[in-house]
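A.B. asks: Give me coordinates for this.
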Amino acid sequence: MQSELDFITYLEAFIPLSVEAKTALSDVLKVRQYAKREHIVPLNGVNDVISFVVKGCVREYYLNEQTEEVVVWFGLEKDIAVSLPSFISQQPSHTAIQAIEPTKVIQVSRADLYQLYDQFHEIERLGRIIAEHYLMNSDAYIKELQTQNAAERYQHLMEQKPQILQRVPLSMVASFLGISGETLSRIRAKRVSR
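C.D. replies: The predicted structure is shown next:
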């Protein structure tokens, strides 16, 4: 199936895989469709699959003490969606992953992935490289929140994932940037008036 081939090609950008490893991986991949607002990982659910976004848009969020949704990540085509701490520990996730629009993903279960780790050193190495990539992105997001002002964070989002602004409600963008909707409106108005 083309989606699975696209996923394997994506993975091979990190590390080449043997024919045997690709075949074994292809055998355990599942294609799944999620409706708009449907959860891939619900709040306090255990994340037992890794999802590769083929088509669509997802967000990762949590509820703060005021039970407001705080967005920490957006995923688009060719992004991997996973609550990594929950996936590794098999404990309830502190964040949820939800489709923002109708979304098609390719998934591999934790059980299947760990079995592949035991069988193929290159897949185990690939998992480590992707986990490192995930952790570096998380660290960069935290650093941005701590060191950049709202306008700088908005500029960075426009440079990295400009399509987010066409596909995601502005209230979610504001939450991701750690600002109010009003502040986001002011930043956007200033950019237009330049």
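A.B. asks: From here on, just use CA atoms for contacts and neighbour counts.
C.D. replies: Fine.
A.B. asks: Run a quick neighbour tally on the nearest residue to residue 42 once chain neighbours are set aside.
C.D. replies: Spatial nearest neighbour of residue 42, excluding adjacent residues (C-alpha to C-alpha, 6 or more residues apart in numbering): residue 96 at 4.9 Å. Using other C-alpha atoms under 10 Å, residue 96 has 25 neighbouring residues.
A.B. asks: hang on, isn't residue 96 packed against residue 38?
C.D. replies: No. Contact between residue 96 and residue 38 fails when scored by C-alpha atoms under 8 Å: they sit 10.6 Å apart.
A.B. asks: how close does the residue nearest the centre of the chain get to residue 20?
C.D. replies: Note on the chain: the residue nearest the mean C-alpha position is residue 81, at 3.4 Å, using C-alpha atoms, centre = their mean. The spacing between residue 81 and residue 20, counted by C-alpha to C-alpha, to the nearest Å, is 25 Å.
A.B. asks: And stretch 139-156, end to end?
C.D. replies: Start-to-end, stretch 139-156 (C-alpha to C-alpha) is 15 Å.
A.B. asks: what sits against residue 117?
C.D. replies: 123-124 (C-alpha atoms under 8 Å, 6 or more residues apart in numbering).
A.B. asks: quick one more, to check against the first:
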Amino acid sequence: MNHEKFFEVLDEIHQTSPGLRAYLNVALAQLDIKKHAKLSPEHNQMFPLTFVERGNLKTSLDSKQNPDNRLVRLHLQNTLIPKFKELNTDDFELTVEAIADSALMVIPNKHIYTLYQNFPEFHMLMSKISEIQLTELLHHGFNLHAHDVPTRLENLLIEQPEIFQIIPINDVARFLGTHPNTLSAIRNKKD
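C.D. replies: The predicted structure is shown next:
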């Protein structure tokens, strides 16, 4: 397996040593999932680090009390999937689902102790990954609060111009915090 893109992403976050790279090359496993398949609730325990090598996924937070309320977070190719754990399972359901056939690169839990024990930079890497992912969530929440839908769409298209070719419009709408019909109307005005 070629893990170069994975290591490029890690090196952008924190420089990895040759020893850590060698160990990760051995430890990494590929998990293939089909379109619409959901990751098990135990996924984060079994695989503390997950990288989207191919395909796209979404994390959905659905309200059980009000089924029309849903928040979606997209995980596109060459990104790390944050570790989420829903604490209020009576009111909410948290799922991670493949939007397309996908290949994930994962580090099985059995390697985590060795990584932390033998590679000091792994501590820093995991800490920085968490910081980045939390900051991204804060910015996403801020954008939902501070910007109108056309501005959020414009910003998304600057970041991911092909978003409508790879992600269904319903998921893009949920990611932007709007209804699919509203998003379609905004797109039609732009054209």
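A.B. asks: Check which residues of the lengthiest helix in structure 1 are buried.
C.D. replies: Counting by DSSP state H, the longest helix found in structure 1 is helix 121-147. Within helix 121-147 of structure 1, the residues scored as buried using 16 or more other C-alpha atoms under 10 Å are 122-124, 126-127, 134, 141, 144.
A.B. asks: Check stretch 81-97 of structure 2 too.
C.D. replies: 81-82, 92-97.
A.B. asks: for stretch 1-17 of structure 1, same thing?
C.D. replies: 3-4, 7-8, 11, 17.
A.B. asks: contact partners of that stretch?
C.D. replies: With C-alpha under 8 Å, 6+ apart as the contact definition, stretch 1-17 of structure 1 has outside contacts at 22, 26, 29, 52, 54, 78, 106, 122-123, 126, 129-130.
A.B. asks: repeat that with 10 Å
C.D. replies: Residues from elsewhere that reach stretch 1-17 of structure 1 (C-alpha atoms under 10 Å, 6 or more residues apart in numbering): 18, 22-23, 25-27, 29-31, 52-55, 78-79, 104-107, 120-123, 125-127, 129-130.
A.B. asks: got it, and stretch 178-194 of structure 1?
C.D. replies: 70-72, 145, 149-155, 170-175, 177.
A.B. asks: What about those, which are in strands?
C.D. replies: Using DSSP state E, the subset of the contacts of stretch 178-194 of structure 1 located in strands is 70-72.
A.B. asks: Now do the helix or strand hosting residue 53 of structure 2: which elements does it pack against?
C.D. replies: Assigned by DSSP states H and E, residue 53 of structure 2 belongs to strand 49-54. Counting contacts by 3 or more C-alpha pairs under 10 Å, 6 or more residues apart in numbering; DSSP states H and E, strand 49-54 of structure 2 is packed against helix 4-13, strand 29-33, helix 43-46, strand 102-107.
A.B. asks: any chance of the ones you listed in a markdown table, with distance to residue 114 of structure 2 too?
C.D. replies: Below are those laid out as a markdown table (distance: least, C-alpha to C-alpha, whole Å):
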| stretch | distance to residue 114 of structure 2 |
| --- | --- |
| helix 4-13 | 18 |
| strand 29-33 | 16 |
| helix 43-46 | 15 |
| strand 102-107 | 12 |
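A.B. asks: And these: which comes nearest residue 86 of structure 2?
C.D. replies: Judged by C-alpha to C-alpha, the one of these that comes nearest to residue 86 of structure 2 is helix 43-46, at 11.7 Å.
A.B. asks: for that closest one, which positions count as buried?
C.D. replies: Buried-residue list, helix 43-46 of structure 2, by 16+ other C-alpha under 10 Å: 43-44.
A.B. asks: same check, this time on stretch 99-110 of structure 2
C.D. replies: Quick answer for stretch 99-110 of structure 2 (16+ other C-alpha under 10 Å): 99-100, 102-109.
A.B. asks: Out of these, the closest to residue 159 of structure 2 would be?
C.D. replies: For the buried residues of stretch 99-110 of structure 2, the nearest to residue 159 of structure 2 is residue 99 (18.9 Å; C-alpha to C-alpha).
A.B. asks: do you know how far that closest one is from residue 114 of structure 2?
C.D. replies: Counting by C-alpha to C-alpha, the gap from residue 99 of structure 2 to residue 114 of structure 2 is 33 Å.
A.B. asks: Can you give me the stretch of structure 2 that stretch 22-39 of structure 1 aligns onto?
C.D. replies: Aligned using TM-score structural alignment, stretch 22-39 of structure 1 spans residues 21-38 in structure 2.
A.B. asks: That stretch: which residues count as buried?
C.D. replies: Using 16+ other C-alpha under 10 Å as the test for burial, stretch 21-38 of structure 2 gives 23-25, 27-29, 33, 38.
A.B. asks: CSV for those, including distance to residue 180 of structure 2?
C.D. replies: Below are those laid out as CSV (distance: C-alpha to C-alpha, whole Å):
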residue, distance to residue 180 of structure 2
23, 45
24, 41
25, 42
27, 41
28, 38
29, 36
33, 26
38, 23
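A.B. asks: Need the buried residues of stretch 1-17 of structure 1 in a markdown table (columns: distance to residue 189 of structure 1).
C.D. replies: Putting the buried residues of stretch 1-17 of structure 1 into a markdown table (distance: C-alpha to C-alpha, whole Å) gives the following:
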| residue | distance to residue 189 of structure 1 |
| --- | --- |
| 3 | 40 |
| 4 | 42 |
| 7 | 39 |
| 8 | 42 |
| 11 | 40 |
| 17 | 48 |
